[in-house]
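>>> Dropping a prediction and its sequence here:
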Amino acid sequence: MSERTTALVTGANKGIGYEITRGLGALGWSVGVGARDEKRRAAAVERLCADGVDAFGVPLDVTDDASVSAAARLIEERSGRLDVLVNNAAITGGMPQEPTRVDPATVLKVVETNVIGVIRVTNAMLPLLRRSAAPRIVNMSSSVGSLTRQSAPDADRTAGPVAVAYAPSKTFLNAVTLQYVRELSGTNILINAGCPGYVATDLNGFQGVRTPEQGAAIAIELATLPDDGPTGKFFNDAGVVPW
């Protein structure tokens, strides 16, 4: 059993997830690289270990019950508990996503990964998180999921493109986050949503203006909150994001 603080990051073989893993590993933590692609996962673990990170691969498809259950068993056998869960895995569903043009199957596919996947993984990992002295759950969201920003007069400038699958999936995720906060109120589990900003990743064709390392910073901050830190909030690097 590992005596180190143990974290699991989903969607961790590249981009923001990889940098979250690297950042938590730099703290001396043992970090599970959750990813469904075996070759990319192994390559990420190899790179991280070469940089001195105590990284280990976790085969994980957030849309598959059996895969998630197996991931929970792997972490239990290796560490006996889980201290931090970062739900980072997400898809955009591709563009265009105007509501009058979208294939409803696209919406379902995005929600399955971005929302149901978070519920599936969180519920599987909760028994392990409850064994931690300072459990933290970080749900990687986006400011495009903010209803306040989507309904603002300048939404075309500040809320991203019209995207009836991706943006509402993050709104849904935010709502789900708050329901977990309500249910787990009174426990020592701190649960927050984080927005990485517009990061250059393959999700947006590398059009973003921030680096993955910059995008990972908010997740690392929320993963390392003190015991009296906030819960049930939505943050980016500048502070609180309106729901």
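Received the coordinates, thanks.
>>> CA only for contacts and neighbour counts going forward, please
OK.
>>> now the helices for this structure?
15-25, 38-50, 65-79, 104-111, 117-129, 147-150, 155-158, 166-183, 212-223 (DSSP state H).
>>> angle of the third one against helix 117-129?
Here helix 65-79 points in a direction 30 degrees away from that of helix 117-129 (axes from the mean of the first three to the mean of the last three Cα atoms, to 10 degrees).
>>> Spatially central residue in this protein, please.
In the chain, the centroid-proximal residue (Cα atoms, centre = their mean) is Asn88; its distance is 2.1 Å.
>>> ok, that residue to Val9 distance?
From Asn88 over to Val9 the distance is 7 Å, taken as Cα to Cα, to the nearest Å.
>>> what touches both of the two?
Common contacts of Asn88 and Val9 (Cα atoms under 8 Å, 6 or more residues apart in numbering): Gly17.
>>> before we move on, back to that, I'd say the residue nearest to the centre of the chain and Ser142 touch.
No: if you go by Cα atoms under 8 Å, Asn88 and Ser142 don't touch, sitting 10.9 Å apart.
>>> Identify the contacts common to these two.
Between them, Asn88 and Ser142 share no contacting residue, judged by Cα under 8 Å, 6+ apart.
>>> Tell me, how many residues neighbour Arg101?
9 (other Cα atoms under 10 Å).
>>> Repeat that for Leu27.
12.
>>> ok, now Ala66?
12.
>>> roughly how far apart are it and Leu60?
Ala66 is 9 Å from Leu60, by Cα to Cα.
>>> With Ala200 instead?
Taken as Cα to Cα, the span from Ala200 to Leu60 is 24 Å.
>>> Thr113 now?
12 Å.
>>> Which of the two has more residues huddled nearby?
A count of neighbours by other Cα under 10 Å puts Leu60 above the other of Thr113 and Leu60, at 26 against 22.
>>> So that one is in contact with Ala71, correct?
Yes: counting by Cα under 8 Å, Leu60 touches Ala71, with 6.2 Å between them.
>>> so how far is stretch 199-219 from its chain's centroid?
Centroid separation for stretch 199-219 versus its chain: 13 Å, with Cα atoms, centre = their mean, to the nearest Å.
>>> Show me which positions of it end up buried.
Applying a neighbour-count criterion of 16 or more other Cα atoms under 10 Å, one finds 199-201, 211-219 buried in stretch 199-219.
>>> try it against this one:
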Amino acid sequence: MKKVLITGANKGIGLETAKQLLQKEFYVYLGSRDLNKGKEAIEKLKQEGLINVEVIQLDVTDENSVRAAREEIDKKTDSLDILINNAGINGGSPYTALESSSDQFMAAFNTNVFGVARVTKAFIDLLQKSPEPRIVNVSTSVGSLSLQSNPSWPAYDFAKYAVYGASKAALNMYTIQLAYELRETNFKVNAVCPGYTSTDFTFQNGGDVEVAGSRIVKYALIDKDGPTGKFFSEETNPETGEIPW
């Protein structure tokens, strides 16, 4: 049975992604900063008959928590097939570049960028033991420099979230660098925007979480001929999915 670790998976898109991979007969390590909330999420899944899942306490902003999560998973498996770096925060308001505080930037980067780097580094050797390892970094079209600077982009005048956008742009660069370093291996590493989705993150505005989850799952399951080092947003580009950095 293939195994996947998903960070920030106790609710929203992360939980839906876990659900869909469980339905595809994966074993899921459900990363949750709050262990009790993770246990509640597990119970919901098990009530649906999805039993191959367990919660892992994982705060991506805490080096000790990441290390402990690795030690816990070490007791259970000697390899990992997929890592989905889903945990993220929007940085909070105010959202503008001139009004946002340095603390907002620090918090967002700690979760959205440094957290991804922490977790990826901690689990990379387990992934290397998989014949077809996959890494999906959950990003957003809001982090595209090309789109943000293009007045013709439909979201040009309202998708201006300086803290969140800057952190996700940095995550995108990390994705490019990681994919490059792993280019001569069987890894596939991509940044995926699940789209504007109705969750707590968006105050229940946006599209269906099932669609968002399916977009992440699609790139987590790409075959050996699939893309790597790319940025996808099927909401932005329904034809090919790929969007500019």
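Received, thanks. This structure is a prediction, so every number in the text was calculated from the model and none was measured.
>>> Which position in structure 1 pairs with Ala97 of structure 2?
Aligned counterpart of Ala97 of structure 2 in structure 1: Pro99 (TM-score structural alignment).
>>> Based on its surroundings, how many neighbours for its match?
13.
>>> check contacts around it.
If a contact means Cα under 8 Å, 6+ apart, then Pro99 of structure 1 has 163-164 as its contacts.
>>> Val107 of structure 1 versus that one, what's the distance?
The value you get for Pro99 of structure 1 to Val107 of structure 1, if Cα to Cα is used, is 10 Å.
>>> what's the overlap in contacts for those two?
Val164.
>>> What's the local residue count around the counterpart of Ser146 of structure 2 in structure 1?
Matched by TM-score structural alignment, Ser146 of structure 2 corresponds to Thr148 in structure 1. By the criterion of other Cα under 10 Å, Thr148 of structure 1 has 14 neighbours.
>>> who's in contact with Thr148 of structure 1?
Thr148 of structure 1 touches 242-243, counting by Cα under 8 Å, 6+ apart.
>>> likewise Val84 of structure 1?
Applying Cα under 8 Å, 6+ apart, one finds that Val84 of structure 1 lies in contact with 6-8, 129, 135-138, 223.
>>> Now distance to Asn188 of structure 1 and neighbour count too, for these, in JSON lines please.
Below are the contacts of Val84 of structure 1 laid out as JSON lines (distance: Cα to Cα, whole Å; neighbours: other Cα atoms under 10 Å):
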{"residue": "Thr6", "distance to Asn188 of structure 1": "16", "neighbour count": "27"}
{"residue": "Ala7", "distance to Asn188 of structure 1": "16", "neighbour count": "27"}
{"residue": "Leu8", "distance to Asn188 of structure 1": "18", "neighbour count": "30"}
{"residue": "Leu129", "distance to Asn188 of structure 1": "10", "neighbour count": "25"}
{"residue": "Pro135", "distance to Asn188 of structure 1": "7", "neighbour count": "27"}
{"residue": "Arg136", "distance to Asn188 of structure 1": "8", "neighbour count": "26"}
{"residue": "Ile137", "distance to Asn188 of structure 1": "11", "neighbour count": "26"}
{"residue": "Val138", "distance to Asn188 of structure 1": "14", "neighbour count": "25"}
{"residue": "Ala223", "distance to Asn188 of structure 1": "13", "neighbour count": "24"}
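>>> Of these, which is the nearest to Gly32 of structure 1?
Using Cα to Cα, Leu8 is the member of the contacts of Val84 of structure 1 that lies nearest Gly32 of structure 1, at 4.5 Å.
>>> Map that closest one across to structure 2 for me.
Leu8 of structure 1 maps onto Leu5 in structure 2, by TM-score structural alignment.
>>> Also Ala163 of structure 1?
Checking TM-score structural alignment: Ala163 of structure 1 goes with Tyr161.
>>> distance of its match from Ser167 of structure 2?
Tyr161 of structure 2 is 10 Å from Ser167 of structure 2, by Cα to Cα.
>>> which one of the two has more residues nearby?
A direct count of neighbours by other Cα under 10 Å for Tyr161 of structure 2 and Ser167 places Ser167 higher, at 29 against 20.
>>> Around the residue lying closest to the more buried one once chain neighbours are set aside, how many other residues sit close by?
Spatial nearest neighbour of Ser167 of structure 2, excluding adjacent residues (Cα to Cα, 6 or more residues apart in numbering): Phe109 at 5.3 Å. Phe109 of structure 2: 25 surrounding residues under other Cα under 10 Å.
>>> Just tell me what Phe109 of structure 2 corresponds to in structure 1.
By TM-score structural alignment, Phe109 of structure 2 lines up with Val111.
>>> now Ile56 of structure 2
By TM-score structural alignment, Ile56 of structure 2 lines up with Val58.
>>> my guess is its match meets Val33, correct?
Yes: the pair Val58 of structure 1 / Val33 is scored as a contact, 5.5 Å apart, by Cα under 8 Å.
>>> Identify the contacts common to those two.
With Cα under 8 Å, 6+ apart, Val58 of structure 1 and Val33 have common neighbours Arg41.
>>> Quick one: map Leu221 of structure 2 onto structure 1.
Match for Leu221 of structure 2 (TM-score structural alignment): Thr224.
>>> Contacts only, for its match.
Counting by Cα under 8 Å, 6+ apart, Thr224 of structure 1 has contacts Arg136.
>>> For it, give its distance to Trp29 of structure 1.
Distance from Thr224 of structure 1 to Trp29 of structure 1, by Cα to Cα: 11 Å.
>>> cool, Leu225 of structure 1 as well?
15 Å.
>>> Next: Arg41 of structure 1.
18 Å.
>>> Name the residues that touch stretch 172-187 of structure 1?
So stretch 172-187 of structure 1 is contacted by 114-115, 139, 141, 145, 190-193, 231-232, 234, 243 (Cα under 8 Å, 6+ apart).
>>> Among these, which one sits closest to Arg47 of structure 1?
Nearest to Arg47 of structure 1 out of these is Asn139 (Cα to Cα; 24.8 Å).
>>> thought that closest one was touching Asn192?
Yes: in this structure, Asn139 of structure 1 is within contact of Asn192 by Cα under 8 Å, at 6.3 Å.
>>> Give the buried residues for stretch 142-156 of structure 1.
Applying 16+ other Cα under 10 Å to stretch 142-156 of structure 1 flags 142-147, 149-150, 155 as buried.
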